[in-house]
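*Asks:* Here you go, sequence then predicted model.
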Amino acid sequence: MHDFKSDLAEGRQPRPGLRVKGIKGAPGIFELTWAPDGRATWSYGGERFEGEPHIIWRRIGTHDIFKNP
């Protein structure tokens, strides 16, 4: 996840291998896929440290996490 945070901190889109996209019907919540059944949902929080993105991890697991992102 270090690469993910680095990409966001530098203002880049997360690298393609991580497959990040918004979740339809859940504004402000994003999906991160890193393996065939490795999923996480997350959102941005208010800045805590200047210049660093504040990521709030919501659910981490398999495809089942989408029942309640």
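*Replies:* Alright, I've got the coordinates. Numbers count the residues shown, from 1 in each chain.

*Asks:* use CA for all of it now, contacts and neighbours both
*Replies:* Fine.

*Asks:* Surely Y44 is in contact with H54?
*Replies:* Yes - contact between Y44 and H54 holds when scored by C-alpha atoms under 8 Å: they sit 5.7 Å apart.

*Asks:* take a look at this one as well, against the first:
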Amino acid sequence: FTQNNALAIYKRILNDLDKVMKKDGLVIFEIGHLQGKILKSYIHEHYKVKNLAIIKDINQKNRMIQFNWMGC
């Protein structure tokens, strides 16, 4: 996968979150260990969120991204 194709599913889900999430709802995605920075940047640029964090796994690799959804 190229980086854009690898993020396509996240972008698709993010675009639909307003339909299913309440304001301040917690969103957690499992991510590939190389996707954290680019996905974090994309979310910050396109959506209203707070408490955006990348969480590492037991091997200290980026594994999850979580945030509170505030809307589009």
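*Replies:* Great, that's in hand. Note that the structure is predicted; figures quoted are calculated from it, not measured.

*Asks:* Do you know the score for how well these two fit?
*Replies:* After superposition, the two chains reach a TM-score (TM-score structural alignment, normalised by the length of the first structure) of 0.32; 43 aligned residues with a C-alpha RMSD of 3.9 Å.

*Asks:* returning to that earlier point: so which of Y44 and H54 of the first structure has more stuff around it?
*Replies:* Between Y44 of the first structure and H54, H54 has the larger neighbour count (other C-alpha atoms under 10 Å), namely 17 against 13.

*Asks:* Next one: the more buried one from A35 of the first structure, what distance?
*Replies:* 23 Å (C-alpha to C-alpha, to the nearest Å).

*Asks:* again with F4 of the first structure
*Replies:* Distance from F4 of the first structure to A35 of the first structure, by C-alpha to C-alpha: 14 Å.

*Asks:* Surely K5 of the first structure is within a helix?
*Replies:* Yes - under DSSP: H, G, I helix; E, B strand; the rest coil, K5 of the first structure falls within a helix.
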